[in-house]
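# structure for this input, please:
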Amino acid sequence: MIENHDNELEKVILVGCQLQNDDDIRFQYSLDELQSLTKTAKGQVVMTVTQKREKRHGATYIGKGKVEELSALEKELDADVLIFNDELSPSQIRNLSSFFDARVIDRTQLILDIFASRANSKEGKLQVELAQLQYLLPRLGGKGIELSRLGAGIGTRGPGETKLETDRRHINRRIDDIKTQLEVIVQHRERYRERRKKNNTYQIALVGYTNAGKSTLFNRLTEAESFEENLLFATLDPMTRKMIMPCGLTTLLTDTVGFIQDLPTTLIAAFRSTLEEVKEADLILHVVDASNPDYFNHEQTVYKLLKELEVDSIPMLTLYNKKDKVLPDFVPSAQHDSILVSAFVPEDLLGVKTHIEDIMKEEMNEYKVTIPNTEGKILASLKQDTILKELKYNEETDMYECNGFIIPSHTLTGQLRDYQKGETGHNV
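Presented below is the predicted three-dimensional model:
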């Protein structure tokens, strides 16, 4: 891995085209994000070039005069890479590449490159390779994509161990092969999910815009060791860990890949199986970086992608993270229940879990039962698999009086009916 010293980083010029109806602030946020993506890919931004136009130039994205200006800057700054802030068409890449010695890549290729460097699991690597191949296929030939250069520098990492050839049939065969391998992995994941469902474990999914702090919250809520860093797409492969609630109930928490505006369609399709974890969740924790000036649009991006995944009907709790750095004009805009937290404040983490418990109770049945003191196994299950509000030993009856909430479909429900105490509208 390249160490973070300026003289070892590739020199990058960013290029953006602002259409007349594009909001100035939103356009600037987009360029700032492109700069963050470049930093994540181990690049050093030496210049940002922008142009306002009625529409993007069909052949070269920006106008001829701006191309000439960019060519002079490339030579003056000795740039290694030119990164354009939109997805370029195959012809645009070919045309632009003929003007420059530096590599020409677009936002999509940059994101794919970062994903290639982040994937650790076999599934993640296959998904990235599939997305890269689908992106590269229509761009084969010409100077636009020099496949022989793959493996050295930003926009050239991956796509995995297989060395791409220019033969389209070879690439199509590789795409078919990857899809077959992914189908096997997806089937395995589905069996694993079915097993978890049979165990009646409450499942929670962490979602949010990239770099919102999901992995940091995940680590502190579960005491796991997921990779966390102030970089975009720090987490790529989903990770599931046990999370113990204040009442003692064991739940499962899954950390997912971060969303981003203008996420390449090939990546949305490729990572759909990974995001299937969200579909199986009983609750979605939506993490939002409250310190980011563009937090509202980040929220909307997540809502849009969740709708595409058809999971927008699952109960959601929004966690506005990084409250210690919150903006003065911050106003919660969540469409659902929300709380302001910091991942580094233990009281806030306890508050998150308590809030989750309250949401869980709304979906559960209340029970009031008396259990003989000889039934230690059932008593232990009540502590681990239900929200046990009260556990009191009655010396006169030599029984435990238990009061709490249970998932209606849980196997314990039938056993508790045998020990039913009293009748209430929501009792087991």
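# C-alpha from now on. contacts and neighbour counts both.
Fine.
# strands of the stretch 101-250 of the chain, residue ranges please.
Using DSSP state E, counting those that start in this stretch, the strands assigned to the stretch 101-250 of the chain run over residues 103-106, 202-208, 239-244, 250-255.
# reformat these as TSV; add distance to Ile178 and mean neighbour count.
Converted to TSV, the strands of the stretch 101-250 of the chain look like this (distance: least, CA to CA, whole Å; neighbours: other CA atoms under 10 Å):
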stretch	distance to Ile178	mean neighbour count
strand 103-106	24	23
strand 202-208	26	24
strand 239-244	22	18
strand 250-255	24	22
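# can you redo those strands as JSON lines with distance to Arg174?
Conversion of the strands of the stretch 101-250 of the chain to JSON lines gives the following (distance: least, CA to CA, whole Å):
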{"stretch": "strand 103-106", "distance to Arg174": "23"}
{"stretch": "strand 202-208", "distance to Arg174": "31"}
{"stretch": "strand 239-244", "distance to Arg174": "27"}
{"stretch": "strand 250-255", "distance to Arg174": "30"}
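# one more to put side by side:
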Amino acid sequence: MIGPYQSDRARLARAAAAQGQPGASSIGVVLRENAARLEEAVGLAAAIDLTIVASMIATVSEVRPATWFGKGKIAELAQIIADEHISLVVMDCALSPVQQRNLERELRCKVIDRTGLILEIFGRRAHTREGALQVELAHLEYQRSRLVRSWTHLERQRGGFGFLGGPGETQIEADRRQIRDRMARIQRDLDQVRRTRSLHRQNRKRAPWPTVALVGYTNAGKSTLFNRLTRAQVMAEDMLFATLDPTARLVELPRGARAILSDTVGFISELPTMLVAAFRATLEDVIEADIILHVRDISHEDSAAQAADVTAIMAELGVGAQETARIIEVWNKADLLSPDERQRLETLAANQPEAERPVLVSGETGEGVDRLLAAIEDRMAGRRAVYRITLDPSRGADISWLHEEAEVLDRRMDEDGQMVMAVRIAAEKEPRLLRRINNARLIRGAAAPAPRHEGEASASEEEVRRKGDLKPWRGGQSA
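The predicted structure follows:
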């Protein structure tokens, strides 16, 4: 395992150029430690049961277009490979096809880069047909550019048809054509998958339950937290990319409401662009979610850099960091923190604005999960309007519709024998509500919820009771 990392100065300059900044010193970039980057790469290799004979960091000031390294480093690596009888070299970077071919020639063994390693992991972990198609599409896109590495037999020509068919196509052209054809078939299948998932999302929107999506760096503990919140049994192990196939379950919120919680594939630094494109059908669940839980391994030394990588990928998907109204940052693995570090993080979280305040939890022990569920419910309340409705009890169809399509916060009988209800409803269902029930009166529009203390009713609930003329429940008054 080789970590061919550029110097910090070169990385800062590259980041500055990518963001259009005039100088590297003026840019606020979180640089990951090279040792942590190499440790992550070793973890990726271990995820597909590769035996790591040797691992090393090879810092370069300037990347060579032919072989990445200079001649001296190439000779040093070739000697180590020969002495240790190494059959595979993993380069923790993105190699061009020419660099990969030249390195294999100079080092006299097979070489794969970070993209190829991640694709291999995804290929082994995807179990559903959808996941397998997405991985195969990304792999073919990657492989198409690397046919240049193949042996000389790919330059042989096939004869044309008949007597005047000409020399025909070379073998490499035939292979590229087969890859293009296969990619086109997979893309058609994935388009059908996308339509199917879109129908599923539409069906979920017709239900009264909002959607919550878990996102985060790989191995941040998303699946463990998912199991804790939903009492499910999805695969949750201490390894990179343990979850590839998305899973959705109902979760109960503190005041009786429900939400659909979705577990998604983890992100990683330098995630291959073809994987982001191939998994877009799956990641659309994140784009469409009412609430996004950004799960961070707060005990990891590179937690800040990992969070920056996740934010960058979410920006590629169209979810900007400015959408704080639907993003809750979850600081996971609190059980691994020292008492001093826990106190520091709790103080740091408490000093942040309510709309951006993270929640410190442990998916392993369940610590902080109640606070997280309450934060989800409060954030949901802020994104949905509340209406006061008066109905005759004989209108059973309308009452049933409200229970199915909206969240009924309160229901009472007034002195005239009319049913008075306070309901919270999603924005896309408001027009149907107003068409169906003409006396619906807005109590509170969609806005950020006011702060609440643990064990107390939220300010939005008190506002509903006050503006809706609804008194606290007493026995015998509930309809």
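# where does the TM-score land?
After superposition, the two chains reach a TM-score of 0.82 (TM-score structural alignment, normalised by the length of structure 1), with 398 aligned residues with a CA RMSD of 3.3 Å.
# rewinding a little: so which of the strands of the stretch 101-250 of structure 1 comes closest to Glu123 of structure 1?
strand 239-244 (12.5 Å; CA to CA).
# what range in structure 2 matches the closest one?
With the alignment judged by TM-score structural alignment, the segment of structure 2 matched to strand 239-244 of structure 1 spans residues 247-252.
# right, so of the strands of the stretch 101-250 of structure 1, which gets closest to Lys279 of structure 1?
The stretch from those with the least distance to Lys279 of structure 1 (CA to CA) is strand 202-208; that distance is 8.8 Å.
# and the angle for the closest one with strand 250-255?
Strand 202-208 of structure 1 runs at 20 degrees relative to strand 250-255, counting by axes from the mean of the first three to the mean of the last three CA atoms, to 10 degrees.
# in structure 2, what residues pair with strand 202-208 of structure 1?
Strand 202-208 of structure 1 lines up with residues 210-216 of structure 2 when matched by TM-score structural alignment.
# which residues does that stretch contact?
Residues outside stretch 210-216 of structure 2 that contact it (CA atoms under 8 Å, 6 or more residues apart in numbering) are 222, 226, 258-267, 285-286, 289-296, 307, 310, 380, 426.
# do that again at 7 Å, thanks
222, 259-264, 266-267, 286, 289-296, 310 (CA atoms under 7 Å, 6 or more residues apart in numbering).
# likewise for stretch 290-301 of structure 1?
Under the contact criterion CA under 7 Å, 6+ apart, stretch 290-301 of structure 1 has outside partners 209, 260-261, 288-289, 320-323, 325-327.
# quick one: what's aligned to Ile291 of structure 2 in structure 1?
Structural correspondence for Ile291 of structure 2 with respect to structure 1 (TM-score structural alignment): Leu283.
# oh, I was asking about Gln134 of structure 2
With TM-score structural alignment as the criterion, Gln134 of structure 2 lines up with Gln127 in structure 1.
# surely its match is in contact with Arg272?
No - at 9.6 Å, Gln127 of structure 1 does not count as touching Arg272 under the criterion of CA atoms under 7 Å.
# out of those two, which sits in the busier spot?
Gln127 (27 against 13; other CA atoms under 10 Å).
# circling back to that earlier point, among the strands of the stretch 101-250 of structure 1, which is nearest Leu349 of structure 1?
Closest to Leu349 of structure 1 of the strands of the stretch 101-250 of structure 1 is strand 239-244 (CA to CA; 11.5 Å).
# quick one: the alignment partner in structure 1 of Thr51 of structure 2 from Asp80 of structure 1, how far?
In the superposition onto structure 1, Thr51 of structure 2 corresponds to Gln44 when matched by TM-score structural alignment. According to CA to CA, to the nearest Å, Gln44 of structure 1 stands 10 Å off from Asp80 of structure 1.
# please enumerate the shared neighbours of those two.
Jointly contacting Gln44 of structure 1 and Asp80 under the rule CA under 7 Å, 6+ apart are 10-12.
# can you pick the most crowded of those residues?
Neighbour counts for the shared contacts of Gln44 and Asp80 of structure 1 peak at Val12, which has 27 neighbours (criterion: other CA under 10 Å).
# quick one: residues contacting Ala212 of structure 1.
If a contact means CA under 7 Å, 6+ apart, then Ala212 of structure 1 has 287-289 as its contacts.
# returning to that earlier point: which of the strands of the stretch 101-250 of structure 1 sits closest to Glu375 of structure 1?
Using CA to CA, the strands of the stretch 101-250 of structure 1 put strand 250-255 closest to Glu375 of structure 1, at 20.4 Å.
# now for the closest one, which elements pack on it?
Judged by 3 or more CA pairs under 7 Å, 6 or more residues apart in numbering; DSSP states H and E, the packing partners of strand 250-255 of structure 1 are strand 202-208, helix 214-222, strand 239-244.
# of these, which is nearest Lys307 of structure 1?
Evaluated over these, closeness to Lys307 of structure 1 peaks at strand 202-208, with 12.9 Å, by CA to CA.
# average offset of the closest one relative to structure 2?
Averaged over the aligned pairs, strand 202-208 of structure 1 sits 1.0 Å from structure 2 after superposition, using mean CA distance after the TM-score superposition for structure 1.
# tell me the spacing between the match of Ile291 of structure 2 and Glu69 of structure 1.
In this structure, Leu283 of structure 1 and Glu69 of structure 1 are 52 Å apart, going by CA to CA.
# from Gln202 of structure 2, how far out is Arg384 of structure 2?
Distance from Arg384 of structure 2 to Gln202 of structure 2, counting by CA to CA: 18 Å.
# narrow the contacts of stretch 210-216 of structure 2 to those that are buried.
With neighbours counted by 16 or more other CA atoms under 10 Å, the contacts of stretch 210-216 of structure 2 contain buried members at 222, 259-264, 266-267, 286, 289-296, 310.
# strands of the stretch 1-150 of structure 2, start to end?
Defined through DSSP E, counting those that start in this stretch, the strands belonging to the stretch 1-150 of structure 2, from first to last, are 2-3, 56-57, 88-91, 110-113.
# contact partners for Ile62 of structure 1?
Applying CA under 7 Å, 6+ apart, we find Ile62 of structure 1 in contact with 17, 56.
# list of residues touching stretch 63-76 of structure 1?
With contacts defined as CA under 7 Å, 6+ apart, stretch 63-76 of structure 1 is touched by 57, 99-100.
# returning to that earlier point: can you redo the helices and strands packed on strand 250-255 of structure 1 as CSV with distance to Met316 of structure 1?
Output for those, formatted as CSV (distance: least, CA to CA, whole Å):
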stretch, distance to Met316 of structure 1
strand 202-208, 10
helix 214-222, 15
strand 239-244, 17
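# looking at the ones you listed, which is nearest to Lys122 of structure 1?
strand 239-244 (13.6 Å).
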